[in-house]
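*Asks:* Turn this into a model:
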Amino acid sequence: MQKKPVITKSKLSLLLMALPFIVLVFLFNYLPLFGWVYVFFDYKPGIPLSQTPFVGLKFFELTLNDGGELLNVLKNTLAMSFLGLLTSPLPLIFAILLSEVKNKTFQKIVQTTTTLPNFISWFIVFSLFFSVFSVEGLFNTLLIKLHIISEPTNILGNGEAVWYVQTAVAVWKGLGWGAIIYLASIAGIDQELFDAAKVDGAGRFQTIMNVTVPGLMPTYIVLLLLSISNMLSNGFDQYFVFHNPLVAEKIEVLDYYVYRIGIATNDYAYATAIGMSKTVISVILLFTVNFISKRVRGQSIV
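*Replies:* Just a heads-up that it's a prediction; the model follows:
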């Protein structure tokens, strides 16, 4: 006869400690889902939902029949996500290089310095990049004084380079924070494997390629698959603060488009339809990559 699980005092304490975070997740991630009901009504602010005309799937049909604007937004979203996937190995590489530093004091200084940008507000990040890379910023002023260029370059207003600029900004902000996960994974690799590599005469590079990298691959693949499932969610803050008329066509991603349609033009129902569609597609992508991972690697991420 199977024994019933016993809730000990320590387990109860852990449950009570986690309870506030469970409540926060419910309030901010699940409770807003009740707002999806607006997608089925021609909602106007100030009019009770009971007095609002029911339109069924009208706004979902509009998303399918939307012209070039939504297609352009999707192109920007997928381009940014693809560049993010291309740069996803950088935190792994940085973590490996950082773990190879023998001077622990220097290692901690570098780790702290590179992690701090993650906690800086995007408004402050924009102010920093504007002061450095604007037409009259430090970068252009220095190049002109060194006679490298004769006319200033508007990097933040270059529509052709905006995808790469925003990718670089995102990498700068999240590199140190992303490396923390891989540093924890490196610490979890069996030390005997490193000792065995030294006994076999492996150099530092050979040890990295044959011990460290294979030990980090499971973590990297899980994060990569999660990133693929989240390709339609680039975030909002970064593109909101860096948005300007010169790059508007290339910087507008799906999250910013939903904000502009819903908040700026008060078309809440249509914005909800787009956001709801994005969520459903993201869930489908998540279970798809989970299925592929289970078939290829024999392990699932969900």
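
*Asks:* contacts and neighbour counts: CA atoms only from here.
*Replies:* Fine.

*Asks:* the helices in the stretch 1-150 of the chain, which residues?
*Replies:* Assigned by DSSP state H, counting those that start in this stretch, the helices in the stretch 1-150 of the chain fall at 9-25, 58-65, 68-86, 89-99, 104-115, 122-133, 138-145.

*Asks:* So what touches stretch 188-197?
*Replies:* 207, 211, 212, 215 (C-alpha atoms under 8 Å, 6 or more residues apart in numbering).

*Asks:* re earlier: can you list the helices of the stretch 1-150 of the chain in CSV and add distance to residue 185?
*Replies:* Conversion of these to CSV gives the following (distance: least, C-alpha to C-alpha, whole Å):
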stretch, distance to residue 185
helix 9-25, 24
helix 58-65, 42
helix 68-86, 20
helix 89-99, 10
helix 104-115, 15
helix 122-133, 29
helix 138-145, 38
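
*Asks:* Could you also give me the structure for this next sequence, so I can compare it with the first?
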Amino acid sequence: MRAYADAQMPGKPTQTRGRSWKRLRQQKWLWLMILPAFICTLLFSYGPMFGLYMAFINYQPGGASFFGSFFHSDFVGLQWFEYFLNNGDFRIILRNTLAQSLLSLLLGFPAPIILALAINEVRQRAFKRVVQTVSYLPHFISWVIAANIIVTLLASDGLLNKVLVLLHVTNEPIAFFQNGHYFWWIIASSNTWKDMGFNAIMYLAAIASINPELYEAGRVDGGSRWRLMLHITLPSLRPTIVILMILAVGGVLNAGFDQQYLLQNDTILQYSDVIDTYTYRYGLQNSMFSYGAAVGLFKSVVAFMLVLMVNNIAKRVNDQSLF
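*Replies:* Below is the predicted model of the structure:
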């Protein structure tokens, strides 16, 4: 039997390859449909990655072509990374980035879950559609418009200050954009307001896929709507929550650029400057291209490590993971 099995072993890879080519020929039109997206991914996602080499050289634009200046620049290794880590700005930038990202995560992650659960409990379909449409509409407003709304609302003569003075919460208007500690909460609240409704769509889709027989069995056992939500809906959302949590933690250093750039000012720069705005200011405005590339690469590497770490923890603790 062993001799027979050994004799048959060399033929197995050939048979497997034959089945693979046969399946490939059968699905050739599907592969052709995927081909444009595959080519775009190579060109626009993987192709530009050769530019990461800029973080390890001292690139200075010269009279020659871009590639001539790029490949003939002096190789400096990890010099730009050491300069960033030993620079006095590193602690301030990292503090602001983590503070704004963690506050946005603290407010913004549970908000769409709560909103999705609340919308799911609404029984009037017309009202449910109106609430859902109004909630995710801010996601499609550009940050230029959103920033103007926020600045007008929080101005010294804005609506919020008028309400606070009217209710005697404060005796005089609060200068929200003159105090850096307020800025962190402004960014976190605006991010939550803008993305809460859109992120709730994913949870609503997960809720719609729950087997209705589970709710029927819960009602037969005398479960109230609160208990059905607590013991059926939330446990069914666990895989979606875990995956989105992994992605959210991976982007903890991605505090954003548009909102910070549009809402910050020189008075609160010590509290509003994050990695993205810092990279833009030094990399483009000050023409320190290699330094900006090094800071951006540092952020990407840390984010990748965070994704791997949180994914591993989720796999061990909850048996749910992204990969």
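
*Asks:* Can you check which part of the second structure stretch 277-294 of the first structure sits on?
*Replies:* Using TM-score structural alignment, stretch 277-294 of the first structure lines up with residues 298-315 of the second structure.

*Asks:* repeat for stretch 234-244 of the first structure
*Replies:* The aligned range for stretch 234-244 of the first structure is 255-265, by TM-score structural alignment.

*Asks:* Outside of that stretch itself, list whatever touches it.
*Replies:* 97-98, 100-101, 143-144, 147, 151, 177, 187, 272-277.

*Asks:* Ok, stretch 116-126 of the first structure next?
*Replies:* By C-alpha under 8 Å, 6+ apart, stretch 116-126 of the first structure touches 172, 173, 174, 176, 177, 237, 238, 241, 242.

*Asks:* again, 7 Å this time
*Replies:* Residues outside stretch 116-126 of the first structure that contact it (C-alpha atoms under 7 Å, 6 or more residues apart in numbering): 173, 174, 177, 237, 238, 241, 242.

*Asks:* Okay, now it: how far is its last residue from its first?
*Replies:* 15 Å (C-alpha to C-alpha, to the nearest Å).

*Asks:* likewise stretch 270-281 of the second structure?
*Replies:* 14 Å.

*Asks:* And for stretch 251-267 of the second structure?
*Replies:* With C-alpha to C-alpha, one end of stretch 251-267 of the second structure sits 27 Å from the other.

*Asks:* Buried residues of it, list them for me.
*Replies:* 251-257, 259-261, 263-265 (16 or more other C-alpha atoms under 10 Å).

*Asks:* Stretch 213-222 of the first structure now?
*Replies:* 213, 215, 216, 220, 222.

*Asks:* What's the match for the last one in the second structure?
*Replies:* Yep, that's residue 222 of the first structure we're talking about. Using TM-score structural alignment, residue 222 of the first structure pairs with residue 243 in the second structure.

*Asks:* That match and residue 321 touch, don't they?
*Replies:* Yes. Checked against C-alpha atoms under 7 Å, the pair residue 243 of the second structure and residue 321 is within contact range at 6.3 Å.

*Asks:* And the strands in the second structure?
*Replies:* Under the criterion DSSP state E, the second structure contains strands at 57-58, 74-75.

*Asks:* which of the ones you listed sits most buried?
*Replies:* strand 57-58 (a mean of 22; mean count of other C-alpha atoms under 10 Å).

*Asks:* For that strand, give the aligned segment of the first structure as residue numbers.
*Replies:* With TM-score structural alignment as the criterion, strand 57-58 of the second structure aligns to 41-42.

*Asks:* Likewise for stretch 173-192 of the second structure?
*Replies:* Under the criterion TM-score structural alignment, stretch 173-192 of the second structure matches residues 152-171.

*Asks:* Also stretch 121-135 of the second structure?
*Replies:* Counting by TM-score structural alignment, stretch 121-135 of the second structure corresponds to residues 100-114.

*Asks:* in the matching stretch, what's buried?
*Replies:* In stretch 100-114 of the first structure, counting by 16+ other C-alpha under 10 Å, buried: 107, 111, 114.

*Asks:* residue in the second structure matching residue 30 of the first structure?
*Replies:* For residue 30 of the first structure, the residue aligned by TM-score structural alignment is residue 46.

*Asks:* How about residue 81 of the first structure?
*Replies:* So, by TM-score structural alignment, residue 81 of the first structure is matched to residue 101.

*Asks:* From what I see, that match and residue 252 are in contact.
*Replies:* Yes. In this structure, residue 101 of the second structure is within contact of residue 252 by C-alpha under 7 Å, at 5.4 Å.

*Asks:* what's the overlap in contacts for the two?
*Replies:* What both residue 101 of the second structure and residue 252 touch, as defined by C-alpha under 7 Å, 6+ apart, is an empty set.
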